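Colleague: fold the following for me, if possible:
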Amino acid sequence: MAQQQDHKDPMPDLNKVNMPLFQTKYTADPSPIVVGDTLFLFTSHDASPEDIPDENEKNSAGFFMYDWLLWSTTDMANWTEHGAVCSLKEFEWRSRDNGAWAIQTVERNGKYYLYAPLHGHGIGVLVADSPYGPFKDPLGKPLVWQKEHWDDIDPSVFVDDDGQAYMYWGNPHVYCIKLNEDMISTSGDIFVLNPADGVMRPVKEEGAKINLRIPGSQKANWKVKNYQEGPWFYKRNGKYYLAYATTCCPEALGYAMSDKPMGPWEWKGYIMRPTERDRGNHPGICDYKGRSYIFGQDYDLMHLDSYIHHERRSVSASEINYLVDGTIPEIPYWLDEKPMQQLHWLNPYQRVEAETMAWGKGLKSAKMGIPNTGVIKDMPASTGKRNMYIYDIDNGEYIRLRGVDFGAGAKQFSIAASATGSCTVTLRLDSENGPVIGTVKIGVTGSLDTYKSFATKIKGANSVHDFYLCFGDVNGEVHLDYWIFK
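Modeller: This next block holds a predicted model:
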C-alpha cells in the first residue's frame, strides 16, 4: 500500500518503463472491445479535484465517479481519447449522483450494449448503434437487482459461439445469469459460485454460497481461491476464463478456468501477484491482431505527483501469453516491464488528433462545445462521437507520439489551434530534448471557438522516430485540435 507521505516519483525513462496508458484523466476499470481493426477501451473515470462539485470533498481520498470514458488504438502505443460516452445521468432511476463504477460494452447484431452497476440499485444496460454512442436506456429500470444485498457491481458479459449470452458480476461473491438474444432481458435463475468446489448453483438453493471471509490457510484446497471483485469472463481456444481481482488490499489479478461457461471453475493462479505498490485492481482481457492483452489499474500516474492516497487511478496494460494447456504465465508488475511493442508505425501524413498520444501528462482534454462541470444535472445526455481538443497547456509540457514514420522526409507541418493568447510549439525527435525539426508560433485567433492553421517548414524528419510537440512561451488560453505533416 502506498505510504501516506507527500512524495513525487522522478519522471521515468519512457523508452524503458511500461507507464499508464492515459494521462489527461484518471482512469480505472478497463473494458476492451475490438471493432474491425480498432481496439476500443472503455474506462471508468476518477474525478480530478477541479471536477468534484462539493468543495468539502475536493481533496477527499474517496471515489468520485460520474461518467464513463472511451479510448481507441490501432497500434497499442498511441491512443486517441474520445471523451465521455455516457454518465450516470442516462439512468434516471439511479439513487445517487456518484458511483459510475466498472462497466463492460459488448456488440451483438450491430448494436452495442453497455452494462453498468448502479451500486445498491442493481445493474443497468444502455444501448447504442456505435461504440461512441449515443447510449440510451431501453428499460428505465435495472436489468438485474438483488435487493437483499449490495453485491451488484462489475458486470462482465460474453456471447458464446452458440449464441447464448452470460453476465457475471459481484463483490465479494460472483454471480451469473443468462441473457436473452435481445441482450436486455434475462432467462432463468441467478447462479452464485461456491468457491469451495467451483460449482455455480441457483441462489435460491439452500447453501448455494458460503462466506468468503475465512482464514487463508483454509483456502488451500478450494477450487476457486481469493475471489474479490471485477470478474472478466471470456473464451479462448475452447477454454473458458474467469479473471478477477483477488484478495484485498492490495488486489492482484488472478483467474480460474472451466470447460463450460458456467463452471465448475478451478483456480489456476495469478496473472499478476499482489504488490504493496498497488491497492485495487480490475482486469480486462482481449485478443487483438494475433496477440493477447490484459488491462488493469494502478496508482502509478498519481504517484508521479504524490503518495498521499486518493482514489485517483490509472490504467495500464501488458501483453500476455498462454501455455499449451491454456494457462497464463505470470507477468511482472506494470512498471517492471518494458513498454508494449508497437504494432505498426503512425502515419504523420494524415490528420492526427491532438488528443492522440503515447504520453501527455499535465494536459487536459474536452469535447468541443461541452463544458464539464462535474455536476450530474449539468452533464449532457450521451452525445455520440464529437471532436475534441487539448487545453490547459503549460510551459515544459509536451505530447509524445511513438513510432512515427516520416518516410523519405517531411517538408511542412501544420497544426489547427484556437487561442486568446499564444504558445510556441517546438517539434523534436526521440525525446523532449531531441533534435529540433521545426518551430510553430500559435497566436490569437479571435476566440477559443475559432480555429486556424499554423504552419512551419520542416528539416531533418525522415524514417521512423518518436515525435514530440513541446510547449513553451505559453501566454493565455490555447486549444489544439489536430496536426498533419506534408
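
Colleague: could you use CA atoms for every contact and neighbour count after this?
Modeller: OK.

Colleague: number of residues surrounding R291?
Modeller: 11 (other Cα atoms under 10 Å).

Colleague: right, and it touches S318 too?
Modeller: No: judged on Cα atoms under 8 Å, R291 makes no contact with S318 at a distance of 10.5 Å.

Colleague: any idea how far A417 is from the closest residue to S418 other than its chain neighbours?
Modeller: Leaving aside its chain neighbours, S418 sits nearest to Y451 (4.4 Å; criterion: Cα to Cα, 6 or more residues apart in numbering). Using Cα to Cα, to the nearest Å, Y451 is found at 5 Å from A417.

Colleague: overlap in contacts, those two.
Modeller: With contacts defined as Cα atoms under 8 Å, 6 or more residues apart in numbering, the residues adjacent to both Y451 and A417 are D481.

Colleague: please identify which of these two sits among more neighbours.
Modeller: A direct count of neighbours by other Cα under 10 Å for Y451 and A417 places A417 higher, at 25 against 18.

Colleague: so the more buried one sits against S447, correct?
Modeller: No: counting by Cα under 8 Å, A417 stays clear of S447, with 10.5 Å between them.

Colleague: returning to what we had before: what residues are up against the residue nearest to S418?
Modeller: So Y451 contacts 416-419, 445, 481 (Cα under 8 Å, 6+ apart).

Colleague: residue contacts, S44?
Modeller: Counting by Cα under 8 Å, 6+ apart, S44 touches 27-30, 65, 67-69, 100-103.

Colleague: mind doing that once more with 7 Å?
Modeller: 27-29, 67-69, 100-102 (Cα atoms under 7 Å, 6 or more residues apart in numbering).

Colleague: please identify the buried residues of the helix or strand hosting it?
Modeller: Element membership for S44 (DSSP states H and E) is strand 38-46. By neighbour count on 16 or more other Cα atoms under 10 Å, the buried set for strand 38-46 is 39-46.

Colleague: and if you look at stretch 444-453?
Modeller: 444-445, 448, 451-452.

Colleague: ditto for stretch 104-112
Modeller: Neighbour count says stretch 104-112 has 104-107, 112 buried, by 16+ other Cα under 10 Å.

Colleague: check contacts around the residue lying closest to T80 once chain neighbours are set aside.
Modeller: Using Cα to Cα, 6+ apart and skipping residues adjacent in sequence, the residue nearest T80 is T356, 4.1 Å away. Applying Cα under 7 Å, 6+ apart, we find T356 in contact with 78-81.

Colleague: run this one through as well so I can compare:
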Amino acid sequence: MKHLRMTLKLIAATAVAFIPPLLAQTATPAPGANALILGSWKSQVEFDAVKITCGKETVLNDSFDRQQSGWKPESGNWQIANGVLIQSSAATPALTRYAFTCTSPDYTVDVRVRKTGGAEGFLIGFGAKDERNFYWLNLGGWNNTAHCLEKTDDGQRHPIGTSSKGNLEKDRWYNVRIEVNGKQIKCFLDDKQIIETTDSGFTLPPDNDLVNFGHALIPDMVADPSISEIDGTFYLYATTDGWGKGLSTSGMPVVWTSKDFLNWSFEGSSFPPDFDLKYWAPSTIMHRNGRYYSFTTLDGIITVVVADSPLGPFVAPNGQHVTKATIQPYQIEQKSSIDAEVFTDDDGQSYMFWSRRRAVKLKPDLLSPDGPMITIPTSRQGYSEGPFLVKRNGIYYYFYTLGGGESYQYAYMMSRKSPIGPWEAPKDDIIATSDLDQKVFGPGHGCFFSPKDSNQWYFVYLEYGRGGTNRQIYVDKMNFNPDGTIQPIKLTKTGVGALRQLVDPLPNLALKRPVASSSVLPKSRVDLRKDQNLYRIEAHTSENATDGANGTRWMAATNDTAPWLCIDLGEVRDISRTETYFVKPAAGHAYKIEWSLDGKSWHPYGGHDDVIFRSPHVDRKSIRARYMKLTILNGERGVWEFRIY
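Modeller: Next comes the predicted model:
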C-alpha cells in the first residue's frame, strides 16, 4: 500500500503590530505559530497517519486510532472511525485545522489520504498563520482534472506556481510529498514532482500608504468627477463613495470648491433635506437662462436638476424637490443609461452624451432632446461609460471608457467637423491605462478640462483606490501633439499642485510632526477583481494624518470608543487655526480639540457636540501650545489630514 508523505520546510516569520510612537505598548504574536489544514471540496475523503515534525521534535503523530485533542473542525462533517479521519459531506470546502507552534524554522508533515466519493479531490493546507492567510495543495481540483498549489492571502485565494493536469482515483491511497526550502516549494505526487514554485510568505510589504494612495485631489472617497471654473472658483461635482454597501447606496451629494485647486472644502448637502435618492456621476455644471443645470444619475435614472447657485440646492426644473416619489426621468431611452455629460459648442448648441456611446442634440432650454439619439462609432467595442467631449483648436474629442474596476482604460476619437462626427480613430487611441510602476490602477470615469486663461489641459479621473465603491480621484497633465492627437497620459499620484495663487500661504505646523493615537486599525489588503498585479496594502497609521497627502488616512480600531490623535509640535508654537479633514465627512462628525504645553494638562480649543456635515472643520483661537489633541465624539473614526496653523 502506497503512502502519502508531505515534507514542508518553512521559515517562520514574526510580525510586529504597529504601535503609535508615543504610546507605551507593544504587541508581538507567538513565534512559529502555524496550523495544518485537512479538507476536501465537493468530495468525501479519508485521512490517516498524520505526522508533523519540527526539526527533530515530533509535534503530532496521529494515526486516528483514537480521538486526539487539537483538531478543530470548521466546516463539513468529520468523524473518526476504523482508524481513519473521515469527511463525509460535499461541502465547499470542508476543513479541519490543527494548530501548533514550531520552535524550529523547518518542519515536515506526513499524511496518508484517499478519496472515497464526490466530484473532486482533497485539500492539505499548511503555513496557516490564521484563517485568512495559508497555503493549500488542491489535488484533483477543477472537477478532478488538475493539481494546483493555492495561496490565501488576507482572505483572497489565488494559484501560485504552475498547475499540473491529473485526476484522482476513487478508493486509492496516494503518496504526496511537499518540500519547502525557504521561499521554494516543491510538490510531489507518488514521488513524481508536479509543482515547483517560490513564494515570499505572508509578511505584508512595508507601510507605504503614500506610494499606494498618494496625493489625491480631494480628501475623501469620491468618483466620477466633473469640474467647472466659475468666477474664479473651481467647483467639483462627484459621486460620494465610501458608504460601504457598493452600488446599492451612495453618500450625501455635496459640491467641493476651491480657489487654488489645492485646498478643497464643502458645506452641507447640495440638495434639500428630503432628498432620498442614490446620487451618481453628476455632469459638468451648465449655466443657462440664469440657472445652473446638472445632469445626474439618480437611482440609476438620468435626471436634470437646476439651482440658482452652483452650490445648490438643486431641485427639479419646475421647482419641486427631487425624491423617490417625484423623480422625473430625462426624455431619453433610460435602459442602462448612466453618466450623462453635456457639451455646448461655440454656436450655443448643446449636446448630451451618456453611457454606451449614445448622444443627442438638446433643445435651447436643455430640458429635452432635439432630434433622434445617435451612437458614436468608436474603434474599440465593449461596454463603455463615463463619456466626455471637449473642443480644442477646432477639433472635437470624444472620450470613452473601456473595462472597469482595476482594468479601467480611457480611449478617444476625433472629429474635425462637429460634436457628432464624422469620427476618426487616432493610431494611439488609448490615452490612460494602468501603470504598475506608478501604482495606478484602473484610471476611469473622469473629466478633461483646461483652466481659464491657460493652454494646459488636465485629466481628472477616478482610480481603483481601495476597491469597489471606495475610490479616490487624481489629476495629471494631458498634452497634445502638433497634429492634434493626444499623447499617452503619464499617470502619477503626485498631483499637479495649485493652479491659482494659494489662498493661505501659511505653513502647516503639523506637517510631518510626530503623532500618537488611541489605536490603529490593522493593515488590510485591497481586494482585487481582475488584475493579479494589484497588491495594495493600507496601513492606516497615525502619521498619515500629518503627511500632507489627501490619499492617506489614519483609521482607529473598530472597537475604539474614544478615538484620538495627539500631535507634538516639538516646541511651544503660536497657533491661530486648525483644519480637520475627517474620513467620510458627508456622514457628519462631532469632535473636540484640546491643547497642552506639557502633554499632561489639557485645555479646550475647539470642536462641537452636534454632528455637522462639512470638510474641513475649522476652529480658530489664538494660543501658544506644543501639543494638540483631537478626539472624535461621533462619526467615522478616521482622519485624512489634521492641519495646524
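
Colleague: related to what we said a few turns ago, what lies in contact with the helix or strand just after the strand holding S44 of structure 1?
Modeller: Per DSSP H and E, the first helix or strand lying C-terminal to strand 38-46 of structure 1 is strand 67-73. The contact list for strand 67-73 of structure 1, computed with Cα under 7 Å, 6+ apart, reads 38-45, 79-88, 100.

Colleague: can you check stretch 624-638 of structure 2 too?
Modeller: Looking at what lies outside stretch 624-638 of structure 2 - Cα under 7 Å, 6+ apart - the contacts are 553-556, 562-575, 582-584, 587-597, 599, 611.

Colleague: and that stretch, what's buried?
Modeller: 625-638.

Colleague: cool, and stretch 325-334 of structure 1?
Modeller: Quick answer for stretch 325-334 of structure 1 (16+ other Cα under 10 Å): 326-328, 330-331, 333-334.

Colleague: how long is it from one end to the other?
Modeller: End-to-end distance (Cα to Cα), stretch 325-334 of structure 1: 25 Å.

Colleague: residues in structure 2 matched by that stretch, start to end?
Modeller: Under TM-score structural alignment, the counterpart of stretch 325-334 of structure 1 in structure 2 spans residues 483-492.

Colleague: need the residues that contact the matching stretch.
Modeller: 426, 431-432, 435, 438, 440, 476, 478-481.

Colleague: among the residues you listed, the buried ones, what's the PyMOL command?
Modeller: Buried residues among the contacts of stretch 483-492 of structure 2 (16+ other Cα under 10 Å), as a PyMOL selection:
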select buried, resi 431+432+440+476+478+479
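
Colleague: now, the contacts of stretch 483-492 of structure 2 that are in strands?
Modeller: 431-432, 476, 478 (DSSP state E).

Colleague: for F134 of structure 2, state which of the residues you listed is nearest.
Modeller: A432 (36.0 Å; Cα to Cα).

Colleague: what do we get in structure 1 for the closest one?
Modeller: By TM-score structural alignment, A432 of structure 2 lines up with M272.

Colleague: once you drop chain neighbours, what's closest to that match?
Modeller: Per Cα to Cα, 6+ apart, closest to M272 of structure 1 is L253, 5.0 Å.

Colleague: now do that neighbour: how many residues are near it, please.
Modeller: Neighbours of L253 of structure 1 using other Cα under 10 Å come to 27.

Colleague: could you do Q381 of structure 2 as well?
Modeller: Q381 of structure 2: 10 neighbours (other Cα under 10 Å).

Colleague: distance of it relative to S248 of structure 2?
Modeller: 27 Å.

Colleague: got it, and R177 of structure 2?
Modeller: 47 Å.

Colleague: more neighbours, the two?
Modeller: Using other Cα under 10 Å, the more surrounded residue of R177 of structure 2 and S248 is R177, with 23 against 9.

Colleague: structure 1: which residue goes with that one?
Modeller: So R177 of structure 2 corresponds to nothing, using TM-score structural alignment.

Colleague: ok, back up a step: mind putting the buried residues of strand 38-46 of structure 1 into a markdown table with distance to I399 of structure 1?
Modeller: Converted to a markdown table, the buried residues of strand 38-46 of structure 1 look like this (distance: Cα to Cα, whole Å):
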| residue | distance to I399 of structure 1 |
| --- | --- |
| L39 | 21 |
| F40 | 21 |
| L41 | 20 |
| F42 | 22 |
| T43 | 21 |
| S44 | 23 |
| H45 | 21 |
| D46 | 22 |
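
Colleague: show me which of the residues you listed is closest to D466 of structure 1.
Modeller: Nearest member of these to D466 of structure 1, counting by Cα to Cα, is L39, at 21.6 Å.

Colleague: OK, contacts around that closest one?
Modeller: The contact partners of L39 of structure 1, by Cα under 7 Å, 6+ apart, come to 32-33, 72-74.

Colleague: what's the closest of these to L242 of structure 1?
Modeller: For the contacts of L39 of structure 1, the nearest to L242 of structure 1 is P32 (15.3 Å; Cα to Cα).

Colleague: map the closest one onto structure 2.
Modeller: Checking TM-score structural alignment: P32 of structure 1 goes with I227.

Colleague: how about the helices in structure 2?
Modeller: 141-144, 209-213 (DSSP state H).
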